[in-house]
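Asker: Could you work out the structure for the sequence below:
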Amino acid sequence: MSKRSFEAINYMLRPNKNVERKLIVATLKKLQPQFDIPKFRYVGFGSMWFSDFVLVHRYLNICDLITIENQKSRKKRVEFNKPFACIEVRMDEAAIALGDVLDGKQSIVWLDYDGPLKSAMTGDLETAVGEMVSGSMLLVSVNASVDQLRNQKLQGEEVEANVYLADICENEELLNSELRLTANEFPALAAQILHDRIKSAVLEKKPGCEYVPIWSYRYADGVTMVTVGGMIADHMDRDKLRASDASTFAAATGRELFDIDLPVLTEKEKRALDKLLPSEEGLDPRRLEFELRPSEVAAYQRFYLEYPIFGELVG
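Answerer: Alright, predicted model coming up:
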């Protein structure tokens, strides 16, 4: 019997996803005092781990938390594992739940799919945008492996990857995307598609507002993933966003793809590296007692404060 993702993966122990969450939370902290982040509502897919919920509550002091779970057979398990009393569990399909949980309140919504790009093309995104108010933020994560486009069928016949992509995205311009359908290029294309999808939804459903991109992350803890997101903003909230510290935060790159590519380290290796940091000159891989590529050393040095501690429960 195949396992669902939450049963196969401990979401708290993936270093790149772990760091991604922390960078998103760090960005949100930099939106204060322009935005009263503790008063926001956070809506996500907590699953069994609630890793993002722990960070949002602990570091942003958000107490209005809602997790959406569509597998009704796991209701008791979800309720049992929720780490705080202030988390409300909503058992429903996302497209239905998102229609009434936002309630006209400034919100942060993270549609954190572990499935392919097609997962974000089901209407959830548009439903969320339609219910969000200015100042709210939407993030979307999907699998960005190009293999998801291979050997696919439409109307019973196998089609080329570009044809399948154009069909699921309802965008004929993607028929000309063949050169970008590679392992290296597709994540950037997937991020672009998601940003454009959010932008179109905002233009259609939120007159007087625009979509301001904030996040574009690529990472891999096994499979390549992308996360994009930004703010739905009227002119006042757009100006507040630009005046905030988030506008100059290195990890808030707008539409520019930001790679999170950390090495998997043992606890002993992590301790050895930490003893050498911080370092103005940069770590020299030749000084280490174990093998790491220069790119791995550089990546760790950049994010060593965010790198998860072994057994860390924050996620």
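
Asker: hey, let's count contacts and neighbours off CA atoms from now on
Answerer: Noted.

Asker: Tally up the residues packed near Ala26, please.
Answerer: Neighbour count of Ala26, defined by other Cα atoms under 10 Å: 17.

Asker: Surely it is in a helix?
Answerer: Yes. The assignment for Ala26 by DSSP: H, G, I helix; E, B strand; the rest coil puts it in a helix.

Asker: Can you tell me how far it is from Tyr59?
Answerer: Counting by Cα to Cα, to the nearest Å, the gap from Ala26 to Tyr59 is 9 Å.

Asker: Please enumerate the helices of the chain.
Answerer: Remark: helices assigned in the chain by DSSP state H are 5-8, 15-29, 51-60, 75-81, 94-97, 124-131, 161-169, 186-205, 235-243, 267-274, 294-303.

Asker: Tabulate these (a markdown table), appending distance to Phe45.
Answerer: Written out in a markdown table, the entries for the helices of the chain read as follows (distance: least, Cα to Cα, whole Å):
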| stretch | distance to Phe45 |
| --- | --- |
| helix 5-8 | 11 |
| helix 15-29 | 13 |
| helix 51-60 | 9 |
| helix 75-81 | 11 |
| helix 94-97 | 9 |
| helix 124-131 | 12 |
| helix 161-169 | 23 |
| helix 186-205 | 18 |
| helix 235-243 | 26 |
| helix 267-274 | 29 |
| helix 294-303 | 25 |
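
Asker: Second chain to compare with the first, below:
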Amino acid sequence: MAKSTASFIAYDVRPEKQIERRAIVEYLNLSRQAGFDVGSYRYLGFGGTKFIDFQIMSKYVGMNSYVSIEHDGEIFKRCAFNKPFSSIQMYEGEVTDFLSADTYEGKTVFWLDLELKLTSAVNRAGFAGGRLV
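Answerer: Purely as a prediction, here's the structure:
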């Protein structure tokens, strides 16, 4: 299993990541203005050890339901300990395994900024157009 880059890349201060975060927040807030209740959506992403994206979604979008996926078992306990909200559900394992088993029926914002190359495993997980809104 690959190690997480969270232990050696400062995603909280990386300029490109900040631009991505700002763009996603702007898009979600424009969606809210168009009538979508994005604050009620679940946010699914990779919280890492700092959960920067989760904190931004809470502060600027008003989300309060979260899932954080961590594939690196060596840092999972630290990630779970550091989670800033009790409403963050932690999942230890591969994203494809989570997506295959996820039965959540509500709307979800997925931010899967993968560190690894995408493979057909994502398709095998059933994460295709039929599950997207």
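
Asker: closest one to Gly104 of the first structure among the helices of the first structure?
Answerer: Across these, Gly104 of the first structure has its closest neighbour in helix 124-131 (6.7 Å, Cα to Cα).

Asker: Could you check the angle the closest one makes with helix 186-205?
Answerer: Interaxial angle, helix 124-131 of the first structure versus helix 186-205 (axes from the mean of the first three to the mean of the last three Cα atoms, to 10 degrees): 40 degrees.

Asker: if I look at the residue most central in space within the second structure, how far off is Ile56 of the second structure?
Answerer: When Cα atoms, centre = their mean is applied to the second structure, the residue found nearest the centroid is Gly45 (0.9 Å). Spatial separation of Gly45 of the second structure from Ile56 of the second structure under the definition Cα to Cα is 12 Å.

Asker: which residues do those two both contact?
Answerer: Here Gly45 of the second structure and Ile56 have no joint contacts, going by Cα atoms under 8 Å, 6 or more residues apart in numbering.

Asker: Map the residue nearest to the centre of the second structure onto the first structure.
Answerer: Aligned counterpart of Gly45 of the second structure in the first structure: Gly44 (TM-score structural alignment).

Asker: same thing with Ala23 of the second structure?
Answerer: For Ala23 of the second structure, the residue aligned by TM-score structural alignment is Leu23.

Asker: ok so, going back, so which of the helices of the first structure is nearest Asp112 of the first structure?
Answerer: The nearest among the helices of the first structure, by Cα to Cα, is helix 51-60 at 10.1 Å.

Asker: Could you check how far Val67 of the second structure is from Leu30 of the second structure?
Answerer: From Val67 of the second structure over to Leu30 of the second structure the distance is 23 Å, taken as Cα to Cα.

Asker: Between the two, tell me which one has more neighbours.
Answerer: Each of Val67 of the second structure and Leu30 had its neighbours counted (other Cα under 10 Å), and the higher figure belongs to Val67 (19 against 13).

Asker: Does the more buried one touch Phe51 like I think?
Answerer: No. Using Cα atoms under 8 Å, Val67 of the second structure is not in contact with Phe51; the gap is 10.9 Å.

Asker: Give me the common contacts of these two.
Answerer: By the contact definition Cα under 8 Å, 6+ apart, Val67 of the second structure and Phe51 are jointly contacted by no residue.

Asker: residues touching Trp126 of the second structure, list them.
Answerer: Quick fix: residue 126 of the second structure is Gly, not Trp. 99-100.

Asker: What's the local residue count around the closest residue to His71 of the second structure other than its chain neighbours?
Answerer: Nearest residue to His71 of the second structure in three dimensions, chain neighbours excluded: Gly93, at 4.4 Å (Cα to Cα, 6 or more residues apart in numbering). By other Cα under 10 Å, the residues close to Gly93 of the second structure number 15.

Asker: Check the one 10 residues further on too.
Answerer: A count of nearby residues for Thr103 of the second structure, using other Cα under 10 Å, gives 8.

Asker: cool, Val109 of the second structure as well?
Answerer: 17.

Asker: Pretty sure Ser40 is one of the things it touches, is it not?
Answerer: No. In this structure Val109 of the second structure lies outside contact range of Ser40 using Cα under 8 Å: 10.2 Å.

Asker: which position in the second structure aligns with Leu13 of the first structure?
Answerer: Taking TM-score structural alignment as the criterion, the aligned counterpart of Leu13 of the first structure in the second structure is Val13.

Asker: how deep is that match tucked in, by neighbour count?
Answerer: Neighbours around Val13 of the second structure, by other Cα under 10 Å: 10.

Asker: Could you do Leu273 of the first structure as well?
Answerer: Leu273 of the first structure: 18 surrounding residues under other Cα under 10 Å.

Asker: do Ile69 of the second structure as well
Answerer: Ile69 of the second structure sits with 22 neighbouring residues when counted by other Cα under 10 Å.

Asker: likewise Ser40 of the second structure?
Answerer: A count of neighbours around Ser40 of the second structure, defined by other Cα under 10 Å, yields 15.

Asker: Check the gap between it and Lys3 of the second structure for me.
Answerer: Distance from Ser40 of the second structure to Lys3 of the second structure, counting by Cα to Cα: 32 Å.

Asker: In contact with the match of Gly45 of the second structure, which residues are there?
Answerer: For Gly44 of the first structure, the contacting residues are 53, 66-68, 109-112, taking Cα under 8 Å, 6+ apart as the criterion.
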